[in-house]
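J.: with the input below, show me the fold.
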Amino acid sequence: MTIDIREAYRRTLDDFGALVHRIRPEQWENKTPCVDWDVRALVNHVVGENRWAPELLAGRNVADLGDALDGDLLGDDPLKAFDTSAVAAAQAAGDERSLTCVVHLSFGDVRGEEYITELFADALIHTWDLARAIGADERLDPELVEACAAWFARAEEGYRQAGVIGEQQPVASGTDSQTRLLASWGRRS
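T.: Here you go, the predicted model:
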């Protein structure tokens, strides 16, 4: 990967956040490409991931937090909830030790660099999901797409076996990188 994963993650959070700030009141219930999620549920998911990041990068595990980060994390001010969570996640990921620490995930331990990469990829794909749901420009940063695609080429089989991504979608030869990446995550762009 040619871009520092911490920088890629921060930039992706910035892009997702810019879209969050464009959500009109009537759009929070719009359907997203994520099955069973409307815009509010999608943003809540990303806020949840953001709130887990500092905890897990600090060495805590799922059992330590119990259900503290379950349910509605957006409250009455979804924009503030996102902004606060994104700052905390980016700061935690930006720490020099974040790349080498051990992160205790529900399925096992991984290096911090892998965890941050997973967070980055999830946020990048959900940036497209949110853009589609609110009718915004769906073009993702090409450098971030390339970084995600390089990592996902190695990780896709595990994600597919775990059932956490949709079925691979067909793409025509000569299709652009973003469309190929989204198709590998089960998205039809």
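
J.: contacts and neighbour counts: CA atoms only from here.
T.: Noted.

J.: count of neighbours near residue 158?
T.: 12 (other C-alpha atoms under 10 Å).

J.: assign residue 60 to helix, strand or coil.
T.: Put simply, residue 60 is coil when judged by DSSP: H, G, I helix; E, B strand; the rest coil.

J.: which residues touch the residue nearest to the spatial centre of the chain?
T.: In the chain, the centroid-proximal residue (C-alpha atoms, centre = their mean) is residue 123; its distance is 1.9 Å. Shown in contact with residue 123 (C-alpha atoms under 8 Å, 6 or more residues apart in numbering): 9, 12-13, 16, 46.

J.: mind checking which of the residues you listed are in helices?
T.: 9, 12-13, 16, 46 (DSSP state H).

J.: what ranges does the protein have for its helices?
T.: 5-20, 39-57, 62-65, 78-94, 112-134, 142-162, 177-184.

J.: closest to residue 169 out of those helices?
T.: helix 177-184 (4.7 Å; C-alpha to C-alpha).

J.: next, the second sequence, to be compared with the first:
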Amino acid sequence: MTRRLDVSYMDEVPKISDIAARYQSRANAFEAKIIAVRPEQWSNQSPCTDWNARDVVRHIIDMHAAMLRPLDRTLSPAPTVDEDPLAAFRAARADVETLLHTPELATTTTETPSGPMSVEDHIDQVVSADMVLHGWDLAKATGQDPTMNPSEVLAMWPTVQHVPDKLRIPEAFGPGIIVYGPEVKVAEDSSLQDRILGLIGRDPNWTPPN
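T.: Next up, the predicted model:
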């Protein structure tokens, strides 16, 4: 007798959304950069004038907190960035992934500095993309390969060309949070990565001070 495999249970397996998968990939890449930082490098100057390497991670965690705020949530208790940058990031990441993997929360429409949008779209457009850009900052500050994933560069290009001026205003997302700096002009024949960096306020040719 031929027996049929019962696969009905598979309908109960939650499917990860494209946004959640994209966040996961970017968070994995950013976390790998944190892991690669040597203890003595955390005080290294970053391409962001007022930030060292530790401050770059601090900013990313602050942006995770900003994603929770429209739902009146806060980050779970965790070590601070000063105590353990990796543990602090992993805890913040878990909080955001909880939102992305809970459909009724992910699809909730909330007010954001960019106008009404779903929680998952807000995460995708802000902190998820932010990890790609600030991954470059962390890599430059600590001597890692600063090359962005080419597919990420292509995906970012259309949006970065039209950065709203209000996102260049300090603290638009909350106290101490700066999203984009003033545009840095780069040559028109520069690589797409360098042109994106210039548009978000980075000097692609930045090198750490001696």
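
J.: so what corresponds to the residue nearest to the centre of structure 1 in structure 2?
T.: With TM-score structural alignment as the criterion, residue 123 of structure 1 lines up with residue 131 in structure 2.

J.: also residue 100 of structure 1?
T.: So residue 100 of structure 1 corresponds to residue 107, using TM-score structural alignment.

J.: contact partners for the closest residue to its match other than its chain neighbours?
T.: Closest residue in space to residue 107 of structure 2, ignoring its immediate chain neighbours: residue 118 at 5.2 Å, by C-alpha to C-alpha, 6 or more residues apart in numbering. For residue 118 of structure 2, the contact set (C-alpha under 8 Å, 6+ apart) comprises 106-110.

J.: for residue 8 of structure 1, see how far away the equivalent of residue 29 of structure 2 over in structure 1 is.
T.: Mapped onto structure 1 by TM-score structural alignment, residue 29 of structure 2 lines up with residue 15. Noted for residue 15 of structure 1: a distance of 11 Å to residue 8 of structure 1, by C-alpha to C-alpha, to the nearest Å.

J.: looking at the two, which is more packed in?
T.: residue 8 (22 against 18).

J.: excluding its backbone neighbours, what's nearest the more buried one?
T.: In space, residue 8 of structure 1 is closest to residue 144, 6.4 Å off (C-alpha to C-alpha, 6+ apart).

J.: go on, residue 135 of structure 2?
T.: residue 30 (5.7 Å).

J.: how many residues are close by that neighbour?
T.: 23.

J.: do the one 3 residues further on as well
T.: Taking other C-alpha under 10 Å as the criterion, the count of residues near residue 33 of structure 2 is 19.

J.: quick one: it from residue 169 of structure 2, how far?
T.: For residue 33 of structure 2, the distance to residue 169 of structure 2 - C-alpha to C-alpha - is 28 Å.

J.: list the contacts for residue 42 of structure 2?
T.: Counting by C-alpha under 8 Å, 6+ apart, residue 42 of structure 2 has contacts 52-54, 142.

J.: closest one to residue 41 of structure 2 out of these, please.
T.: Using C-alpha to C-alpha, the contacts of residue 42 of structure 2 come closest to residue 41 of structure 2 at residue 142, 6.1 Å.

J.: map the closest one onto structure 1.
T.: Under the alignment (TM-score structural alignment), residue 142 of structure 2 maps onto residue 134.
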